[in-house]
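Enquirer: pasted the sequence and its predicted model underneath.
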Amino acid sequence: MSPGVARGVTGRGDADPGGPAGGPAAKAPSPAVEAEGVVEAVLADLPRNRGVVVDSPPGAGKSTLVVRAAGHLAATGEPLMIVAQTNEQVDDLIVRLADEHPGVPVGRLSAADYSVPQRIVGKAAIGTKLPDLGDPAIVVATADKWAWAGGRTWPWAIVDEAYQMRSDKLLRVAGLFERALFVGDPGQLDPFSIVDGDRWAGLSWDPLQSAVAVLTRHNPDLPVHRLPVSWRLPASAAPVVSEAFYPFTGFRAGTAPGERRLSFTADGMRTSYDLALEEAARSGWALYELPSRHTVRTDAEAVQAVAALATRLLQRAPVASSERGERPVTAGRVAVGAAHRDQVAAIQAAGVPEGVTVDTANRLQGREYDVTIVLHPLSGRRDATAFHLESGRLCVLASRHRHACVVVARAGIPELLDAHPSAETVQLNVPVKFPDGWEANQAVLAHLAEHRVEAAPPR
């Protein structure tokens, strides 16, 4: 790490182990104080640098930082462009900006066939070209839309989900702004592409790298800050996710053990489904383990187990208690995640309750629920491919919940991993990604083994 980067890194904010002349250790700051210190450091760095990078673990307040920084920059009187990766992310930001900065005019660039959702009606000027918007203080659009905007140069830009943005998309919009804040989660899924990128591997401008990877490679002195607290993950999950997927830039939970509770108001029937749900409510995790077997990708038994768990969960009328108060866990606060779209379709067809979100890891990224039920990417497989071993995929699936996560998998995944050790091709000039999927899977499975509930044998 270069001296410039080292000076700019704000990490976990651990207290000095000793006071003056070896005195007693200082008390560690509260999560809120620690997080606020990093945010203030980010805002202070903005006017002093051409670019600032902020790494955010799951649920660390990335969107909150983007909205706060947008208001901070808008207050200077200079216009600001915000780059997001999907239309849904753009709309979410517009809602947040309108709610938290009601006096700041916002514009939304969109495609001609864009259907305006009801939640942003009246919150932003909407148009297909910049002149259609008037002169708002903040304009938000996807990276693909900004690539065709042109016409002016902006003093400031904020790039949201910057680790999920391909570098070729950054290249297309980089000429539009002078200074930028890049915010994203380095531990989740890499930018998606259907093109094989081996031909560019090792090149400093590899178009399939993330925007942040190329940015920091060409600008090694940019300050890099790290948000240190996850406000989404409970105390039962933050250490697991941190150690498995963020081994060198760890984070902690914003809540203490026992501060969040999940309970059921309807009695169970002592089925294996009930036992798994009760284990998840008690400890935050459960592994619903089916017998070891090699299966097709849409494993009928695993699909049925996922659907049955979601159904049984809602039948038991769960209630979530947290720092936000007490509220029932409705279908809209439950998600089911899988690796493939055909698995998602099979789970939906199996009878998941209406209102429960069922989707792939790619599409669940950035979203939050009270309870999640996950079909493990390696369940029932004969091999461990690069797709299924990608650490970001499991990270997304295991980090969407505020209270509990139930993982459905067939026995034998640790043995599968041992039979298929990580052996990716080493490319010259390509930084090695840590942790690799093999190591991350082993770490998560080791923890889940303590919360295993065996599926009941078929009758």
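Expert: Noted; the coordinates are in hand.
Enquirer: from here on, contacts and neighbour counts on C-alpha atoms
Expert: OK.
Enquirer: and stretch 308-317, which residues are buried?
Expert: For stretch 308-317, a neighbour-count test (16 or more other Cα atoms under 10 Å) marks 308-314, 316 as buried.
Enquirer: which stretches of the stretch 251-400 of the chain form helices?
Expert: Assigned by DSSP state H, counting those that start in this stretch, the helices in the stretch 251-400 of the chain fall at 272-283, 300-315, 341-349, 361-364, 386-389, 391-397.
Enquirer: these two touch, right, S204 and T216?
Expert: No - S204 is beyond contact range of T216, at 10.3 Å (criterion: Cα atoms under 8 Å).
Enquirer: tabulate the helices of the stretch 251-400 of the chain (CSV), appending distance to A335.
Expert: Below are the helices of the stretch 251-400 of the chain laid out as CSV (distance: least, Cα to Cα, whole Å):
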stretch, distance to A335
helix 272-283, 14
helix 300-315, 8
helix 341-349, 11
helix 361-364, 9
helix 386-389, 20
helix 391-397, 10
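Enquirer: which one of the ones you listed lies nearest to L43?
Expert: helix 391-397 (27.8 Å; Cα to Cα).
Enquirer: residue ranges of the strands in the stretch 301-450 of the chain, please?
Expert: 318-322, 325-328, 334-338, 357-360, 369-375, 401-410 (DSSP state E, counting those that start in this stretch).
Enquirer: closest to D383 out of those strands?
Expert: Of all those, strand 401-410 comes closest under Cα to Cα, at 13.6 Å.
Enquirer: how far off centre is that closest one?
Expert: 16 Å (Cα atoms, centre = their mean, to the nearest Å).
Enquirer: what packs against that strand?
Expert: strand 261-264, helix 272-283, strand 285-290, helix 300-315, strand 369-375 (3 or more Cα pairs under 8 Å, 6 or more residues apart in numbering; DSSP states H and E).
Enquirer: could you say what helices and strands the shortest one packs with?
Expert: With contacts defined as 3+ Cα pairs under 8 Å, 6+ apart, strand 261-264 has these neighbours: helix 272-283, strand 318-322, strand 401-410.
Enquirer: give me the contacts around that strand.
Expert: Residues outside strand 261-264 that contact it (Cα atoms under 8 Å, 6 or more residues apart in numbering): 281-282, 316-322, 403-404.
Enquirer: next, the one to line up against it:
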Amino acid sequence: MTEPQETSSAVRRTKGTALTPQQEAAAVVGAVLADLPRNRGVVVDSPPGAGKSTLVVKAAGHIAETGEPLMIVAQTNEQVDDLVERLALEHPDLPIGRLSASGYITPGRILAHSNVSVAGKLPDLGDPAVVIATADKWAWIGDRSWPWAIVDEAYQMRSDKLLRIASLFERSLFVGDPGQLDPFSIVDGDRWAGLSWDPVQSAVSVLLRHNPDLPVHRLPVSWRLPASAAPVVSEAFYPFTGFRAGTDHADRSLEFTVNGMRTSYDLALEEAAASGWALYELPSRHTVRTDAEAVQAAAVLAVRLLQRGPVAHSERGSHPVTAARIAIGAAHRDQVAAIRAAGVPEEITVDTANRLQGREYDVTIVLHPLSGRRDATAFHLESGRLCVLTSRHRHACVVVARAGIPELLDAHPSAEPVQLGVPVKFPDGWEANQAVLAHLSKHRVTPAG
């Protein structure tokens, strides 16, 4: 694959003057919009919280102004609803169609917009300027084509799904995060490894292997991650492209309105509030996957966080950190169920990395995928999983883990089989885990205090 063109670094300085994050991001977005009419396809790589949805909405409005109809492809119903809502809010006069499955129940936030129509069949939508649906739904539309398509979360879309809908559009914009989880598949993909059309690879990977001349832009600024987190996530998961935070250290802070009791939980939360990170490290031990101590620690940290009355201060103003702005992430569904059963308030989100992808919170608590394990499997070493878990927060992230993970990594070096014709994926999960743990070690709190 040829090296894609780099726009983020090219606009970082103009005549020797450093650009602000806002100027740098705007320059890249401008370059993307300028490239759209000149190419059959444009790819935009985005780090966590860099404004993928904002770009999709802006590009959709830009295309709609030309008078040409547009189709938008997302990967889940929640992503579709989010895009419909944002597009309807920013373009209230734009007719929008939400194509849905037969059992879909339209949420109130979609019904609130008079410019949005919802239907299970394309003719029932009328003739909206923009039609939005999941990739799975678009696969059943075969009697019409669009001049333009925007594919959101394109790195989480399998290439076989792109193949099923590729005949529906002429030009396209692909937007996604290359550092997060690969497309999900229950089928073993080894039989296709090395083939340029590998159906379980991401849509973007296969697209660029067959069209290496397509322009690739990179959004250079994360508006979600604070200045304490952007360098850590960038170095660990985006080592060759990088990005920076849109805010400085002084722009955000997290304070508690209720004094602590000097417990180890309080100390961990205070460390996270002060530095943006905390590692709540339990004693080294091999455990079952639903480690009772680790599960309890994650639940108690979340409850104690609410009890301390946290208030977040940022460029958006000040607001209490309610339960709805807190998330607990884990690698497995049984761990999620155990944490939920440990007494976590219902309003706090508790979910796997796969389902937390694309979402944002003020504070996150993470059960490390390698905590208490005897081995380091490919699933638990996948860099995208840890990237998702450690990049959902605007203010602070607390990682719960047992001691001994660095030693586990040393005992299980990355030894995935090398397959001919398969592009090497960066970053390596082994290296990414080491980089994150090296940083977390500076913010360690143990139960003994």
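Expert: Received it, and whenever you're ready, just let me know what you need. As the structure is a computational prediction, the values presented were derived from the model and not from experiment.
Enquirer: out of the helices of the stretch 251-400 of structure 1, deepest packed?
Expert: The highest mean neighbour count among the helices of the stretch 251-400 of structure 1, using mean count of other Cα atoms under 10 Å, belongs to helix 391-397: a mean of 26.
Enquirer: equivalent range in structure 2 for that helix?
Expert: Using TM-score structural alignment, helix 391-397 of structure 1 corresponds to residues 383-389 of structure 2.
Enquirer: contacts for that stretch?
Expert: 179-182, 233, 237, 329-331, 353-354, 356-357, 366, 368-369, 427-430, 432-433.
Enquirer: cool, stretch 319-326 of structure 1 as well?
Expert: With Cα under 8 Å, 6+ apart as the criterion, stretch 319-326 of structure 1 contacts 259-265, 327-329, 370, 403.
Enquirer: next, the buried residues of it.
Expert: 319-322.
Enquirer: do stretch 232-243 of structure 2 as well
Expert: Within stretch 232-243 of structure 2, judged by 16+ other Cα under 10 Å, the buried ones are 232-238, 241-243.
Enquirer: with adjacent residues omitted, what lies nearest to V29 of structure 2?
Expert: Excluding the flanking residues, the one nearest V29 of structure 2 by Cα to Cα, 6 or more residues apart in numbering is L55, at 7.1 Å.
Enquirer: which stretch of structure 1 lines up against the helix or strand hosting the one you found?
Expert: Here L55 of structure 2, judged by DSSP states H and E, is contained in helix 52-64. Mapped onto structure 1 using TM-score structural alignment, helix 52-64 of structure 2 spans residues 62-74.
Enquirer: again, but for stretch 327-338 of structure 2
Expert: Under TM-score structural alignment, the match for stretch 327-338 of structure 2 is residues 335-346.
Enquirer: straight-line length of that stretch, end to end?
Expert: Stretch 335-346 of structure 1 has an end-to-end distance of 15 Å (Cα to Cα, to the nearest Å).
Enquirer: ok, stretch 95-111 of structure 1 next?
Expert: Using Cα to Cα, the two ends of stretch 95-111 of structure 1 sit 19 Å apart.
Enquirer: tell me who's in contact with T128 of structure 1.
Expert: T128 of structure 1 neighbours (Cα under 8 Å, 6+ apart): 109-112.
Enquirer: just the buried members of these?
Expert: Members of the contacts of T128 of structure 1 classed as buried by 16+ other Cα under 10 Å are 109-110.
Enquirer: ok, back up a step: can you lay out the buried residues of stretch 319-326 of structure 1 as JSON lines showing distance to A84 of structure 1?
Expert: Formatted as JSON lines, the buried residues of stretch 319-326 of structure 1 follow (distance: Cα to Cα, whole Å):
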{"residue": "V319", "distance to A84 of structure 1": "34"}
{"residue": "A320", "distance to A84 of structure 1": "31"}
{"residue": "S321", "distance to A84 of structure 1": "33"}
{"residue": "S322", "distance to A84 of structure 1": "30"}
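Enquirer: L448 of structure 1: which of those is nearest?
Expert: Among the buried residues of stretch 319-326 of structure 1, and counting by Cα to Cα, the member closest to L448 of structure 1 is A320, at 21.9 Å.
Enquirer: not counting residues beside it along the chain, what's closest to whichever residue in structure 2 pairs up with that closest one?
Expert: Residue pairing (TM-score structural alignment): A320 of structure 1 is matched to A312 of structure 2. Leaving out its chain neighbours, the residue that sits closest to A312 of structure 2 by Cα to Cα, 6+ apart is L254, at 4.7 Å.
Enquirer: counterpart of that neighbour over in structure 1?
Expert: So L254 of structure 2 corresponds to L262, using TM-score structural alignment.
Enquirer: quick check: that match vs T330 of structure 1, distance?
Expert: Taking Cα to Cα, one finds L262 of structure 1 at 13 Å from T330 of structure 1.
Enquirer: comparing these two, which residue is more hemmed in?
Expert: L262 (24 against 17; other Cα atoms under 10 Å).
Enquirer: surely H101 of structure 1 meets H72?
Expert: No - at 10.0 Å, H101 of structure 1 does not count as touching H72 under the criterion of Cα under 8 Å.
Enquirer: who has more neighbours, these two?
Expert: Neighbour totals were compared for H101 of structure 1 and H72, and H101 leads with 16 against 12 (other Cα under 10 Å).
Enquirer: and the more buried one, what's its match in structure 2?
Expert: With TM-score structural alignment as the criterion, H101 of structure 1 matches H91.
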